[in-house]
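[1] need the 3D shape of this:
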Amino acid sequence: MLFAKSIRCMLACVVAFVSVLCFVTSTEARDKVYTIRIGSISAETIPEVRAAYEFKKDIEKASSGRIKVDVFPNGALGGDRQMAEAVSLGTLDMVLTTTSALTTYEPEFGVLDMPFAFSNAESAFAAVDGELGQYLNKKLEDSAGIINLGYMLNGVRHMVNSTHPINEPADLEGLKMRVMESPVYIGMFKALGANPTPMSFTEVYTSLQQKTIDGFEVSANFMIEMKFYEVQKYYSLTGHTISLLAAAMNKNKFESLPDDLKSLVIDMSKKWFVDYQRSISLKEDATYIAQLKENGMEVNSITPENHTKFVKAVQTLYSEFEEKLGTDVFTLLKKYQ
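    Reported below is the predicted structural model:
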């Protein structure tokens, strides 16, 4: 009887100790502040950085200060590839990066760069929100330890140079064009007759100014916000790529958050990096093109006949990259074309 009483007493003490320990651990988890550092090459006025500041304000309030967000725009922490590498290594928590930069870790992301892959932004969103995006996200998580919290619009990309308008592929012959560090972009401009020059985005303005390159390709918002119109003359509406961004977060950092904060990060990412960023990007595109004209640039559209020439010129890339990247990812792409 005495032994049984002793056992009950010991069990009660253990339960009490575990309860106290759980209470202390729970209290510490509630009191701990988790800092999320977000990098971007873009200026404060670009939609994804505006989204980052809204994300910061909203999540800090919703988490009652348990999450603190620091935003580093203007390439303060490096170019897209450097920051993507830092996220993979865990020395940076999140980067708002072009999907092209992710080809280093998962080459199949190159399918999103394929020229004329999508007819408009809405079809691109359907693809990355659907099976194609889920497939790529899983690959990225497994290969690089990066979680993609959402796809954003990087703009409809057009061609710009300081020599002459681009109306058809022949106009690109011999031009030294800066491209993103992506095999697809390099292949695209080779197929179009240009001399593709991979380069970090942070180096482009100076290279244009010094005329070490003739031109590049970019969406209209970047032309205005980065003042590229100061060093370029012709903006040709080729619409060759619906460019996308990823809100890419280090997997270990994400997993270190308590479950309630994980859910908050997911919800807030969709609210700001997906819904909000896409919305303002689409609304402002036409306005930016008008501003380019106001700033003295010559803007030209592409006729249907010449558009067909561009599409035909790059068709060899599809068979080439399907062989390189595999049929699975191209099968998924075709569902959304």
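[2] C-alpha only now, for contacts and for neighbours.
    Noted.
[3] tell me the contacts of the residue nearest to residue 169 when sequence neighbours are not counted?
    What sits nearest to residue 169 in space, not counting adjacent residues and going by Cα to Cα, 6 or more residues apart in numbering, is residue 192, at 5.3 Å. Residue 192 is in contact with 169-170, 172-173, 310, 313-314, counting by Cα atoms under 8 Å, 6 or more residues apart in numbering.
[4] narrow these to those that are buried.
    Buried members of the contacts of residue 192, scored by 16 or more other Cα atoms under 10 Å, are 169, 172, 310, 313-314.
[5] now, which of these sits nearest residue 34?
    Nearest to residue 34 among the buried ones among the contacts of residue 192: residue 314, at 46.6 Å, using Cα to Cα.
[6] contacting residues for that closest one?
    Applying Cα under 8 Å, 6+ apart to residue 314 gives the contacts 115, 188, 191-192.
[7] if we use 10 Å, what do you get?
    By Cα atoms under 10 Å, 6 or more residues apart in numbering, the residues touching residue 314 are 114-116, 169, 187-192.
[8] redo the residues you listed as JSON lines? Include distance to residue 295 and secondary structure.
    Converted to JSON lines, those look like this (distance: Cα to Cα, whole Å; DSSP: H, G, I helix; E, B strand; the rest coil):
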{"residue": "114", "distance to residue 295": "31", "secondary structure": "coil"}
{"residue": "115", "distance to residue 295": "28", "secondary structure": "coil"}
{"residue": "116", "distance to residue 295": "28", "secondary structure": "coil"}
{"residue": "169", "distance to residue 295": "26", "secondary structure": "helix"}
{"residue": "187", "distance to residue 295": "32", "secondary structure": "helix"}
{"residue": "188", "distance to residue 295": "29", "secondary structure": "helix"}
{"residue": "189", "distance to residue 295": "27", "secondary structure": "helix"}
{"residue": "190", "distance to residue 295": "31", "secondary structure": "helix"}
{"residue": "191", "distance to residue 295": "32", "secondary structure": "helix"}
{"residue": "192", "distance to residue 295": "28", "secondary structure": "coil"}
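[9] dump the residue contacts of the residue lying closest to residue 262 once chain neighbours are set aside.
    The shortest distance from residue 262 to any residue that is not its chain neighbour, by Cα to Cα, 6+ apart, is 6.7 Å, and that residue is residue 254. Residues near residue 254 by Cα under 10 Å, 6+ apart: 36, 93-94, 146-147, 261-262, 265-266.
[10] in a helix, residue 20, correct?
    Yes. Secondary structure of residue 20 (DSSP: H, G, I helix; E, B strand; the rest coil): part of a helix.
[11] against residue 27, how distant is it?
    Using Cα to Cα, to the nearest Å, one obtains 10 Å as the distance from residue 20 to residue 27.
[12] for comparison, sequence B:
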Amino acid sequence: MKRRIFVLVIASALTLAACGGGAQDGDSVELSLGSAAAPTNAMTPSAEQFKKDVEEGTAGRVKVVLQLNGVVGDEATMSEAVQRGTLEAGIISDFGLSAVEPKISVAGLPYLFRDMDEVKEHYYGGFIGEYNTEQLAKKDIKVLAWGDNSFRALSNSKRPVTGADDIKGLNLRVTPVPVLVDFFEALGAKVTPLPITEVLTALQQGLVDGQENGINLTASFGFGDVQKHMTVTNHSYSAVGYVINAKIWDSISSEDQAVVQKAAEDAAAFEIEQNIKDVETNRAKLEDAGVTFDELDAASVATLRAEAQKVWAEYEDEFDAEILDQIDASLGSE
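    Below is the predicted model of the structure:
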């Protein structure tokens, strides 16, 4: 298996230092919470709800400082900062968190989930979420809750994508996670891994033809303004973790931990519901902006699934056998 080292743009140490580092004043704790999501994405109001519930529930003993819209760096940078404790907390996708622990990208294997019912059963409330939570705990990151980052779709400025052959030759921004990079390379695309904070500029400058993200992120980051075609491939699912540095967590009293935990669970529940609702709204916005949505026929989906199975086979030695066995037993290989 060919291994890749992805070079990600790292935010400056001064920026991260400005986030706080678990600053405590007497019995108070200050949590800087980072997110790369755009203001119109459901993660943003969920962060605001989390802040309100935590500060009210702890009578100000735990304060939350929101660092949203990528101001403290891309998701890999934030994940590493939460691990170190230079950023106390974050709302970060599982793909972003995989920069700290690559094992959790098993959840992003192409065509792992068929629909949201399977996601809710096996990720949010099941063995995949539990596995990823356990792996991140070993890296000093505590997952308070899992939220929704959507099934992924494919957009581009060149041509309609109605079958696997249409992907060949496209220069695509793919999230810098090996399982997805390998999948699109197997389909004949030229892959350019970039953090999401750099995608719009790359699209505007013609450095890439297209990108793969959910409908909500595509709309909220303005990618639709420079894309003509979009296909709802549902080729991979991504969750979002509401996370906190483990040592910072341990510094909070048990009483206030209970408040923070419930606030995160409530914020994630709101985010999941809102993010699902936003898919149709944002699809309409993209269509109004001139984006044409194309469909895959059953034969094309079967072809993509067959290519996905080849990627699965390549990663048998990359992921823990136990989790792969659970996936096979619970979700099957098709």
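[13] sorry, back to before: and the two most separated of the contacts of residue 192 of the first structure?
    Greatest spatial distance in the contacts of residue 192 of the first structure: 173 and 314, 14.3 Å, computed using Cα to Cα.
[14] give the equivalent position in the second structure for residue 328 of the first structure.
    By TM-score structural alignment, residue 328 of the first structure lines up with residue 322 in the second structure.
[15] map residue 312 of the first structure across to the second structure for me.
    Using TM-score structural alignment, residue 312 of the first structure sits opposite residue 306 in the second structure.
[16] hang on, the earlier thing: same list (the contacts of residue 314 of the first structure) but as a markdown table, adding distance to residue 67 of the first structure.
    As requested, those are arranged in a markdown table below (distance: Cα to Cα, whole Å):
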| residue | distance to residue 67 of the first structure |
| --- | --- |
| 114 | 38 |
| 115 | 40 |
| 116 | 40 |
| 169 | 50 |
| 187 | 42 |
| 188 | 42 |
| 189 | 43 |
| 190 | 46 |
| 191 | 47 |
| 192 | 48 |
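[17] can you tell me which of these carry over to the second structure?
    Contacts conserved in the second structure for the contacts of residue 314 of the first structure, using both residues aligned by TM-score structural alignment, their matches' Cα atoms under 10 Å: 114-116, 187-189, 191-192.
[18] now the buried members of these.
    Among those, those classed as buried by neighbour count (16+ other Cα under 10 Å) are 114-116, 187-189, 191-192.
[19] give me the three-state assignment for the match of residue 328 of the first structure.
    Under three-state DSSP, residue 322 of the second structure falls in the helix class.
[20] spatially central residue in the second structure, please.
    In the second structure, the residue lying closest to the centroid (Cα atoms, centre = their mean) is residue 93, at 2.6 Å.
[21] map that one across to the first structure for me.
    Under TM-score structural alignment, residue 93 of the second structure pairs with residue 98 in the first structure.
[22] with residue 126 of the second structure instead?
    Counting by TM-score structural alignment, residue 126 of the second structure lines up with residue 130 in the first structure.
[23] how much space between that match and residue 66 of the first structure?
    Using Cα to Cα, we find residue 130 of the first structure at a distance of 32 Å from residue 66 of the first structure.
[24] looking only at neighbour counts, state which of the two leads.
    Just comparing residue 130 of the first structure and residue 66: by other Cα atoms under 10 Å the higher neighbour count belongs to residue 66, 17 against 13.
[25] check contacts around that one.
    Residue 66 of the first structure sits next to 29-35, 59-60, 261 when contact means Cα under 10 Å, 6+ apart.
[26] which one's the longest helix in the second structure?
    In the second structure, ranked by residue count with DSSP state H as the criterion, the top helix is helix 254-288.
[27] burial of residue 116 of the second structure, as a residue count?
    15.
[28] distance of it from residue 25 of the second structure?
    On the measure of Cα to Cα, residue 116 of the second structure and residue 25 of the second structure end up 43 Å apart.
[29] go on, residue 126 of the second structure?
    As it turns out, when the distance is counted by Cα to Cα, residue 126 of the second structure lies 38 Å from residue 25 of the second structure.
[30] rewinding a little: quick check: of the buried ones among the kept ones among the contacts of residue 314 of the first structure, which lies closest to residue 160 of the first structure?
    residue 189 (13.1 Å).
[31] report the separation between the aligned residue in the second structure for that closest one and residue 113 of the second structure.
    With TM-score structural alignment as the criterion, the equivalent of residue 189 of the first structure in the second structure is residue 184. Taken as Cα to Cα, the spacing of residue 184 of the second structure relative to residue 113 of the second structure amounts to 18 Å.
[32] how about residue 284 of the second structure?
    The value you get for residue 284 of the second structure to residue 113 of the second structure, if Cα to Cα is used, is 25 Å.
[33] neighbour-wise, which of these two wins?
    When residue 284 of the second structure and residue 113 are compared on other Cα under 10 Å, the one with more neighbours turns out to be residue 113, at 24 against 14.
[34] give me the three-state assignment for the more buried one.
    Following three-state DSSP, residue 113 of the second structure is assigned to coil.
[35] counterpart of it over in the first structure?
    The criterion is TM-score structural alignment: under it, residue 113 of the second structure has residue 118 as its aligned partner in the first structure.
[36] ok, now which ones touch residue 186 of the first structure?
    Residues near residue 186 of the first structure by Cα under 10 Å, 6+ apart: 177-180, 194-198.
[37] one more pass at 6 Å, please.
    Listed by Cα atoms under 6 Å, 6 or more residues apart in numbering, the contact set of residue 186 of the first structure reads residue 196.
[38] could you confirm it falls within a helix?
    Yes. When three-state DSSP is applied, residue 186 of the first structure is found to be in a helix.
[39] C-terminal to the longest strand along the second structure, what's the next element?
    Looking across the second structure with DSSP state E, the single longest strand is strand 141-151. Past strand 141-151 of the second structure, further along toward the C-terminus, the next helix or strand under DSSP states H and E is strand 153-156.
[40] corresponding residues in the first structure for the helix or strand that that following strand is followed by?
    Proceeding C-terminally, strand 153-156 of the second structure gives way to strand 171-174 as the next helix or strand, assigned by DSSP H and E. Strand 171-174 of the second structure corresponds to residues 176-179 in the first structure, going by TM-score structural alignment.
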